[in-house]
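K.L.:
Everything below, folded, please.
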Amino acid sequence: MNFNNILTETKNSITTITINRPKKLNALNQDTINELHHAFKDADLDGDTKVIIVTGSGEKAFVAGADISEFADYTVEEGEHLAANGQKILFDFVENLSTPVIAAVNGFALGGGLELAMSCHFRVASNNAKMGLPEVSLGVIPGYGGTQRLTQLVGKGRAMELIMTAGMIDATKALGFGLVNHVTTQEELLPLCEKIAGKITKNSSVAIAEAIKAVNASSKDGVNGFEVEIKAFGKCFGTEDFAEGTTAFLEKRKADFPGN
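P.N.:
This next block holds a predicted model:
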């Protein structure tokens, strides 16, 4: 598929997806959301891709928010559909991918931008990054999962304050809150993400996919995460990766996982 708003590159089993609307600070319009869906889906289905990194073009913004001009005159019903459709095709979709997704937050991650970063499996930020959910300053609330994922990541009190004040926090505070895993310079952001991704690629992609399901189950209402873990654990015993991993361990060599 040809993309107008994003760039993709695959190298060393890592697919990097770059949101490429620098004049709009990489704001998410509907076309970009649809393109991201297809790019993530393609990468997830690509047998050569073991990790996905998503970032923004330029040095100012990861994603500075949603493209407000697209929905400023929406009705109640249109607003509900906008949120439901966006969550389904991108934000929930990314969270539940079987391929690990790292957000390389290289500047402003506001509104939908922070929601996209939070839907990724974890986040690494440059030291110039600024994060926030400013939606209430527009008379609306986060609609792409922001109220839920921010609470899960930083706790109810901090989430309430950030959302109610429509404020921004810097990378250092985001690290202290547990919103990001690492902070580094702009120049070292992608190299650090690639280094972490490289470590991930050495492990069993089958086991990692099951681990993602089990971890995600911990935050789903009505789902017993322990039961999901037990079933996922047992499922791993029937894989070629498990046979290779245990054999390699007993033979004191590095495993060469077949990925099934």
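K.L.:
rest of the way, CA atoms for contacts and neighbours
P.N.:
Noted.
K.L.:
other SSEs contacting the helix or strand hosting His37?
P.N.:
Using DSSP states H and E, His37 maps to helix 30-45. Helix 30-45 is packed against strand 6-11, strand 14-19, with contacts defined by 3 or more C-alpha pairs under 8 Å, 6 or more residues apart in numbering; DSSP states H and E.
K.L.:
which one of those strands has the most crowded surroundings?
P.N.:
Most buried of the helices and strands packed on helix 30-45, by mean neighbour count (mean count of other C-alpha atoms under 10 Å): strand 14-19, with a mean of 24.
K.L.:
show me what contacts the closest residue to Thr49 other than its chain neighbours?
P.N.:
In space, and not counting its chain neighbours, Thr49 is closest to Ser13: 4.5 Å by C-alpha to C-alpha, 6 or more residues apart in numbering. Neighbour list for Ser13: Asp48, Thr49, Lys50, Val51, Thr201 [criterion: C-alpha atoms under 8 Å, 6 or more residues apart in numbering].
K.L.:
Okay, helices next: where are they in the stretch 1-150 of the chain?
P.N.:
Ranges of helices within the stretch 1-150 of the chain are 30-45, 76-86, 92-95, 112-119, 146-154, based on DSSP state H, counting those that start in this stretch.
K.L.:
packing partners for the fourth one?
P.N.:
In terms of contacts (3+ C-alpha pairs under 8 Å, 6+ apart), helix 112-119 is packed against strand 61-63, helix 92-95, helix 146-154.
K.L.:
For the last one, what is the distance to the chain centroid?
P.N.:
Going back to what we said before, that points to helix 146-154. 13 Å (C-alpha atoms, centre = their mean, to the nearest Å).
K.L.:
Can you point out the buried residues in that helix?
P.N.:
Residues Gly146, Thr147, Gln148, Arg149, Leu150, Val154 are the ones in helix 146-154 that count as buried (16 or more other C-alpha atoms under 10 Å).
K.L.:
Can you tell me what sits against that helix?
P.N.:
111-112, 114-115, 118-119, 133, 158-160, 163, 177-179, 219.
K.L.:
and these, which are buried?
P.N.:
Gly111, Gly112, Leu114, Glu115, Met118, Ser119, Leu133, Ala159, Ile163, Leu179.
K.L.:
of all the residues you listed, which two lie farthest apart?
P.N.:
Farthest apart among the buried ones among the contacts of helix 146-154 by C-alpha to C-alpha are Ser119 and Ile163. That separation is 17.0 Å.
K.L.:
Now do the same contact list for the residue nearest to Phe3 when sequence neighbours are not counted.
P.N.:
Closest residue to Phe3 apart from its sequence neighbours, by C-alpha to C-alpha, 6+ apart: Glu35 at 6.4 Å. Residues counted as contacts of Glu35 (C-alpha under 8 Å, 6+ apart) are Phe3, Asn5, Ile6.
K.L.:
Now the second one, please; I'll put the structures next to each other:
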Amino acid sequence: MAYETVIVEIDEGIATITLNRPEVLNALNSQVFIELGEAAEELSGDESVRVVIITGGDKVFAAGADIKQMASATAVDVSTNVRPSLRTFNFIENMHKPVIAAIAGYALGGGCELTLVADVRIAADNAQLGLPEIKLGILPGGGGTQRLPRLIGAAKAKELIYSGDFISAEEALRIGLVNKVVPADQLLIEAKKMAQKFAARGAVAIQMAKTCINEGLQMDLDRGLQYEHKCFSLLFATEDQKEGMKAFLEKRKPNFQGR
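P.N.:
Below is the predicted model of the structure:
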């Protein structure tokens, strides 16, 4: 499918979605959210795709929402228009494939919130992340007040949200907001290396592990452990489990088929 605001490329089981509004620093508007969601759904249903990378390229990830579109909005407008972003974020967060955010330059507001729905975040050393909505008299409305505290803890999340300050890639790494910091010219190379590592693992097991983690975060420990046990048991009905253990005993690399 052809898109205007995102570019989709697939290479050896790894799909890369690149935000494509460079003239406005990849500002996120309703069209971006709709097309991003459609691309994610298309890739989710593509059995040849094992891992998805979301990036804005090597200059900027996304400098936030399109303020021109928002400035004259009413409460009713916002309630209606925010639905595509929430639907897209929720879908990406829970899609049955690993998602890596490759972050260069600014990842602010909705751009930062988009990185939060990825499973792993790799930042270029020139990245700056933040939720500056408070400076506009609003709050993060794309999941920032919910996902950020779960990721880095409530106290640090409150500091970032209340101040609206930007933080560097190194500070983001220190507080656990990103997993890794790399030189800017190595960002996509490193993201693809990690994607290749994930792609070589059992796709069904990764899907189950992702579901266990995401669902378990909404449960108390006892229910989470019960859910994990159920998923663990179900994996013993898969071909990948048989292949993985057979390969281990035969001292060779497994050839997982995602079944």
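K.L.:
on that earlier part again, out of the contacts of Ser13 of structure 1, which are shared with structure 2?
P.N.:
With both residues aligned by TM-score structural alignment, their matches' C-alpha atoms under 8 Å, the contacts of the contacts of Ser13 of structure 1 that structure 2 also has are Asp48, Thr49, Lys50, Val51, Thr201.
K.L.:
about what we covered before: in JSON lines, list the helices and strands packed on helix 112-119 of structure 1 along with distance to Pro258 of structure 1.
P.N.:
Formatted as JSON lines, those follow (distance: least, C-alpha to C-alpha, whole Å):
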{"stretch": "strand 61-63", "distance to Pro258 of structure 1": "34"}
{"stretch": "helix 92-95", "distance to Pro258 of structure 1": "24"}
{"stretch": "helix 146-154", "distance to Pro258 of structure 1": "33"}
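K.L.:
re the thing from before, for the buried residues of helix 146-154 of structure 1, which one is nearest Glu229 of structure 1?
P.N.:
Arg149 (20.8 Å).
K.L.:
how about Lys252 of structure 1, secondary structure?
P.N.:
Using DSSP: H, G, I helix; E, B strand; the rest coil, the structure places Lys252 of structure 1 in coil.
K.L.:
Quick check: it vs Gly198 of structure 1, distance?
P.N.:
Look at Lys252 of structure 1 and Gly198 of structure 1: by C-alpha to C-alpha, to the nearest Å, they are 21 Å apart.
K.L.:
what about those two, which has more around it?
P.N.:
Neighbours per residue (other C-alpha atoms under 10 Å) separate Lys252 of structure 1 from Gly198, with Gly198 holding more: 16 against 9.
K.L.:
Would you format the kept ones among the contacts of Ser13 of structure 1 as TSV with distance to Val228 of structure 1 included?
P.N.:
Shown next, in TSV, are those (distance: C-alpha to C-alpha, whole Å):
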residue	distance to Val228 of structure 1
Asp48	27
Thr49	25
Lys50	23
Val51	23
Thr201	24
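K.L.:
from these, which would you call buried?
P.N.:
Buried among those (16+ other C-alpha under 10 Å): Thr49, Lys50, Val51, Thr201.
K.L.:
residue contacts, the third one?
P.N.:
With contacts defined as C-alpha under 8 Å, 6+ apart, the neighbours of Val51 of structure 1 are Ser13, Ile14, Thr15, Thr99, Pro100, Val101, Ile102, Ala197, Ile200, Thr201.
K.L.:
out of those residues, who's nearest Phe91 of structure 1?
P.N.:
Closest approach between the contacts of Val51 of structure 1 and Phe91 of structure 1, by C-alpha to C-alpha: Val101, at 11.7 Å.
K.L.:
any idea what Leu129 of structure 2 aligns with in structure 1?
P.N.:
Under the alignment (TM-score structural alignment), Leu129 of structure 2 maps onto Met131 of structure 1.
K.L.:
re earlier: strands - which of the kept ones among the contacts of Ser13 of structure 1 land there?
P.N.:
Val51 (DSSP state E).
K.L.:
which pair in the kept ones among the contacts of Ser13 of structure 1 spans the largest distance?
P.N.:
Asp48 and Thr201 (10.3 Å).
K.L.:
quick one on the thing from earlier: distance from the helix holding His37 of structure 1 to the middle of the chain?
P.N.:
The answer for helix 30-45 of structure 1 is 13 Å, by C-alpha atoms, centre = their mean.
K.L.:
how much does that helix stray from structure 2?
P.N.:
On superposition with structure 2, the mean distance recorded for helix 30-45 of structure 1 (mean C-alpha distance after the TM-score superposition for structure 1) is 0.9 Å.
K.L.:
which of the residues in that helix are buried?
P.N.:
Thr32, Ile33, Asn34, Glu35, Leu36, His37, His38, Ala39, Phe40, Lys41, Ala43, Asp44.
K.L.:
where exactly do the strands run in the stretch 151-259 of structure 2?
P.N.:
Along the stretch 151-259 of structure 2, counting by DSSP state E, counting those that start in this stretch, strands occupy 166-168, 180-182.
K.L.:
Over in structure 1, find the residue span stretch 186-204 of structure 2 aligns onto.
P.N.:
Counting by TM-score structural alignment, stretch 186-204 of structure 2 falls onto residues 188-206 of structure 1.
K.L.:
coming back round to it: with distance to Asn224 of structure 1 added, can I get the helices and strands packed on helix 30-45 of structure 1 in a markdown table?
P.N.:
Formatted as a markdown table, the helices and strands packed on helix 30-45 of structure 1 follow (distance: least, C-alpha to C-alpha, whole Å):
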| stretch | distance to Asn224 of structure 1 |
| --- | --- |
| strand 6-11 | 36 |
| strand 14-19 | 32 |
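K.L.:
quick one: which of those strands is nearest Glu210 of structure 1?
P.N.:
strand 14-19 (19.3 Å).
K.L.:
Tell me which residue lies nearest the centroid of structure 2.
P.N.:
Ala118 (1.5 Å; C-alpha atoms, centre = their mean).
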